[in-house]
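> The following block contains a protein sequence and its predicted model.
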Amino acid sequence: MSVIYSRLAVASAALAMIAATSTGALAQKKYSPGATDTEIKIGNTVPYSGPASAYGVIGKSVGAYFNKVNAEGGINGRKINFISYDDGYSPPKTVEQTRKLVESDEVLLSFSSLGTPTNSAVHQYLNAKKVPQLFLATGATKWNDPKNFPWTMGWFPNYQSEARIYAKYILKEKPNGKIGILYQNDDYGKDYLKGIKDGLGAKAASMIVAEEPYETSVPTIDSQIVALKSKGADVFISITTPKFAAQSIKKAGELQWKPLFILNNVSSSVGSVIKPAGFDNAQDVISSAYAKDPTDTQWKDDKGMKDFDAFLAKYFPDANRADTNVIYGYAVAQVMAQVLKACGDDLTRENVMKQAASIKDLQIDTLLPGIKVNTSATNFAPLDQLQLMKFKGDSWQLFGDVLSGNVGG
C-alpha cells in the first residue's frame, strides 16, 4: 500500500512540476532591443526643418498621444519612450538619424517616419537589420511588398491608387480635358504620375499636354505654373508637398487660371496649405480624404472629434486644430498603440510585425465612416479607401462614395 502511495506521490509531484514549468514558459516575457519590463522605445524621423517642415507637426502629435498613453498607465504597464529626430527631408540625414535610432538608441521599431525619398534611403537597411518600419507617413506603393520587404508597412492609401481615383474623376467630368501636371521630381511625385497615367489608360497620351517637375530645393514653383497655363491646360494636377501646394494654389489664383484643379491628399490640410494659399484661390479645388476634417462642421457633435478635442486640450494645447497632419498623428499613434497592446509580453520585433499584419476591421473614430484598418500577411496596406472632396467657402465638402483605386504593391 505504501509503495503504491509513494509512486502516486512521485507521479503527482512530476505532473505538478511539468504544469508549473509549462505555465512559466507560457508566461515568459520575450524582448528584442528597445523593450523591457517598464519601457518600449519607438524611433521616428520627420522634417522639423527644411522644405517639408509643415509635416513636423506629425512627430509632435504622435509624441503628444504617447504622452497621453503614458499618463494613463502605458501599454501593458510599459511606458512609451518616443524618440523623434529631425531629418530635414534629406535622405542622407535620414540615414544618419535612423542608424542612430537603431544602433545607439536601440529602439524596438521605427514608426511613422515621413517621406518617400527619406524612407527609401533606409528601406533596405531596416529590413536587413530586421527592424520593423511601421505605418510610414508616405503613400508610396512600394511599401506594400511583404514578400521582398517583410519588415516595412505603409499607412496611407497608396499614391497610385489615389491617382487612379483622380484619373477616373477626370475621365467622367472632363473627358476631353487638357491635363497639366506639376510633380515633385522624386519617388513620391513619380508614383503619383504613374497612377494618373495608368488611370487614364490609352487616353493619357492625348490628354496630358504638359508635365512640369520641380526640385524640393527650389524656393518657388511659379515658373512651372505659368508654363502649364501657357500650354492650354484646363485640368491641373498638383502633386506637391504643403509648401509647394500652397504656392500652386496661390499662383493659379494670381494668374486667374481656373482649370479643374486636383490636389493630392497629403497636401489638403486647411491649416498648413489652404489658408496660406488664400480661401478665394482654393474654391472648387478637388482632393480626397480618409480621415475626418476637424474644420468640417458636420463632425461638431461626433464622439471621435470630441475625444480628439479633449486630447488636444490636455496634451497638445498649442496645436493648430485646422492642420490635418495633427489628426493624422493622433490616428496613426492609436493604431500603433493597439498593435503593441496585442503583443502582450512578447515584445520581439518578429511579434510586432506579426501583430501589425493581423489587423482586422479596426475602426478608428477619426477616420471617415466606412473606412477601416485591415492588414494581413499578404496585405501591408492598412488603408486603401478614399472619398473625394471639394473645397467650398472655408472647408472641404465630401461627395460621392468611398472609393478604392485597387493598386497592390
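Alright, I've got the coordinates.
> Please count neighbours and contacts with C-alpha atoms only from this point.
Fine.
> quick one, what contacts the residue nearest to residue 208 when sequence neighbours are not counted?
In space, and not counting its chain neighbours, residue 208 is closest to residue 179: 4.5 Å by Cα to Cα, 6 or more residues apart in numbering. Going by Cα atoms under 8 Å, 6 or more residues apart in numbering, residue 179 touches 207-210, 233-237.
> can you list the residues you listed in a markdown table and add secondary structure?
Output for these, formatted as a markdown table (DSSP: H, G, I helix; E, B strand; the rest coil):
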| residue | secondary structure |
| --- | --- |
| 207 | helix |
| 208 | strand |
| 209 | strand |
| 210 | strand |
| 233 | coil |
| 234 | coil |
| 235 | strand |
| 236 | strand |
| 237 | strand |
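> what's the closest of those residues to residue 159?
The closest of the contacts of residue 179 to residue 159 turns out to be residue 237 (Cα to Cα; 13.3 Å).
> wait, doesn't the closest one sit right on residue 252?
No: counting by Cα atoms under 8 Å, residue 237 stays clear of residue 252, with 11.6 Å between them.
> Use this one as the comparison:
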Amino acid sequence: MRRSGAPFLNLALLKIALLAGMLVSPLAQADLTFGLVAPASGGAAPLGLGMQKGIETYFAEVNAAGGVNGEKLALIARDDQYKPLQAASNTRQLVHDDKVLAAIGNVGTPTATVTIPLYNEFETLLYGAFTGAGVLRKTPPDRYVINYRASYVQETATMVNGLLEAGIKPEEIAFFTQNDSFGDAGYNGAMQALNAHGIDNTSSLAHGRFTRGTRNIHQGLASVLEEPVTPRAIIIVGTYGPAADFIREARNDLPDALFLNVSFVGSQALLDELGDLSEGVIITQVVPPLDADLPAVDDYRQALNTYAGGSEPDFISLEGYLAAKLFVEGVKAAGAEPNREAIVNGLLGLGSIDIGLAEPLSLGPNDHQASDAVWPTIIKNGRFELVEWASLLP
C-alpha cells in the first residue's frame, strides 16, 4: 500500500497535524504502513508526540538507507487524547480503513485495556506500547501483543528495593496514583515487591489517588498526610501534570521526602513543569541514560540531528527510536512481502538480538517482552543522573 508523504515536520507542526485527526508519516511512496494511536493533545500529549518522533526518526533513517527490502516505511498517527473510547475508534479506523500492517508505540494503560481485545479480534499486532501494565503481559501472552519495555512491576520493584537499601522503612513508603488501571498497575507492582521482602501489612500504607485527566490532587494529598506515619518516600504513578502539582504541594508539608515516578510520567515534561522544585525527584527509566556511551544511543542522537531537525534528546523519543529499531528487525525477518501474520512471526522468531545496547534483547513465542532493564535516575541541577541508592540519604 502506497501513501504520499510530506516534508518532515518539527514537533510543533507535528502536534498541529495530529490535532487535525490524522497524520501520514513524511515518507514518500511508502510501501509498508504502520499505525500509532496516542495522545497528541491534552495532558499526555508529550508522551504520544515523543513516541511518534522517535519512531518516525528511525523510519526516516531506514528509508534513507533504502528501506526494508527496497520498500519504504510510513506511520499513520491518530490522536486519542488519552481517552479509551477515542482509542478504540481510532484503532478500528487504522485496521479497517488504513489497513496498517501493525500498530507500534501506542501510549497508555486505560487505552490499551480497551484496544487489546480489538487487536486480538482483528489479528493485528500491537507492538512496543508505551506502558508497563500487566494487561499487555499475560501468561501465556496474547499472540498479537508484543512489548519492548520493562513492566511497571519491574519499575516499582526497582524503587522499592532501592528505598529499602537506602534505609527507608517499609511503613515510611506512601503512594499517590491515578485512579484507573494505570495507577493500579504501578501500585500493585510495588505491593508485589514489598511482599517479596516479607512485608505483609502493605494495605496499611498511605495511598492517595486522583482522577485521570484532572489535576485535582488535594484529596489524594490529604489521604497521604492524614496517615499516622509520616512518609519519607512517595511513589507516584501518574502523568506529569498532576505529579508536578502533587510534588509542589507536598513539599510544603514533607520537605525532606523523596518523590519517585514511573517512566510514564514523562521525565522532561515533569522537569520543565517543576523547575527548581524538581531537584532530587527520582524517575525510573526503561531506556539508557541520554548520554550513555552505547552504539544505539549514539545512533539515536545522530538521527535526531539528521532527520528530526536537531531535536533535543529525551527519554520518550529514545524509547520510540529503540522500539522501532527492534521492530524493523522483525519486519526484515518477515520476508520480502510481509503481511500482518508474517511480522508477528518475524518478531517472535528473533530470539536474542543485539541492537547496540550492550545487553541483547530477546523475543520468542513465550517471551513477548524484549527488555527487562530499568535505569533509576534522579534530577540534579536540571540533569538526569543515575541513582546511587546506598548514598541517597544523609
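The structure has been received and is ready for your questions. Remember, predicted model here, so these are calculated numbers, not experimental data.
> just to revisit the earlier point, more crowded one of residue 237 and residue 252 of structure 1?
Between residue 237 of structure 1 and residue 252, residue 237 has the larger neighbour count (other Cα atoms under 10 Å), namely 27 against 21.
> Just give me the match in structure 2 for that one.
Using TM-score structural alignment as the criterion, residue 237 of structure 1 maps onto residue 235 of structure 2.
> got it, and residue 339 of structure 1?
Under TM-score structural alignment, residue 339 of structure 1 pairs with residue 330 in structure 2.
> again, but for residue 79 of structure 1
Applying TM-score structural alignment, one finds that residue 79 of structure 1 aligns to residue 72 in structure 2.
> And for its match, the neighbour number?
Counted with other Cα under 10 Å, the neighbours of residue 72 of structure 2 add up to 22.
> gap between the residue nearest to it when sequence neighbours are not counted and residue 23 of structure 2?
Closest residue in space to residue 72 of structure 2, ignoring its immediate chain neighbours: residue 30 at 4.5 Å, by Cα to Cα, 6+ apart. As judged by Cα to Cα, to the nearest Å, residue 30 of structure 2 and residue 23 of structure 2 stand 14 Å apart.
> which residues does the equivalent of residue 363 of structure 1 over in structure 2 contact?
Alignment note (TM-score structural alignment): residue 363 of structure 1 maps to residue 354 of structure 2. Taking Cα under 8 Å, 6+ apart as the criterion, residue 354 of structure 2 is in contact with 360-361.
> Now do the strands in the stretch 101-250 of structure 1.
Per DSSP state E, counting those that start in this stretch, the stretch 101-250 of structure 1 carries strands over the ranges 109-111, 133-134, 179-184, 208-214, 235-239.
> now the shortest one: which residue numbers in structure 2?
Right, strand 133-134 of structure 1. On structure 2, the counterpart of strand 133-134 of structure 1 by TM-score structural alignment is residues 126-127.
> Ok, the first one next?
Under TM-score structural alignment, the counterpart of strand 109-111 of structure 1 in structure 2 spans residues 102-104.
> what's the average distance of that stretch to structure 1?
When structure 1 is overlaid, stretch 102-104 of structure 2 sits 1.2 Å from its aligned residues on average, using mean Cα distance after the TM-score superposition for structure 1.
> who touches residue 59 of structure 2 in this structure?
73-74, 324.
> That one should be in a helix, yeah?
Yes: Residue 59 of structure 2: assigned to a helix according to three-state DSSP.
> Counterpart of it over in structure 1?
Residue 59 of structure 2 maps onto residue 66 in structure 1 when the alignment is built from TM-score structural alignment.
> can you check residue 316 of structure 2 too?
With TM-score structural alignment as the criterion, residue 316 of structure 2 lines up with residue 325 in structure 1.
> so that match is in which element?
helix 324-343 (DSSP states H and E).
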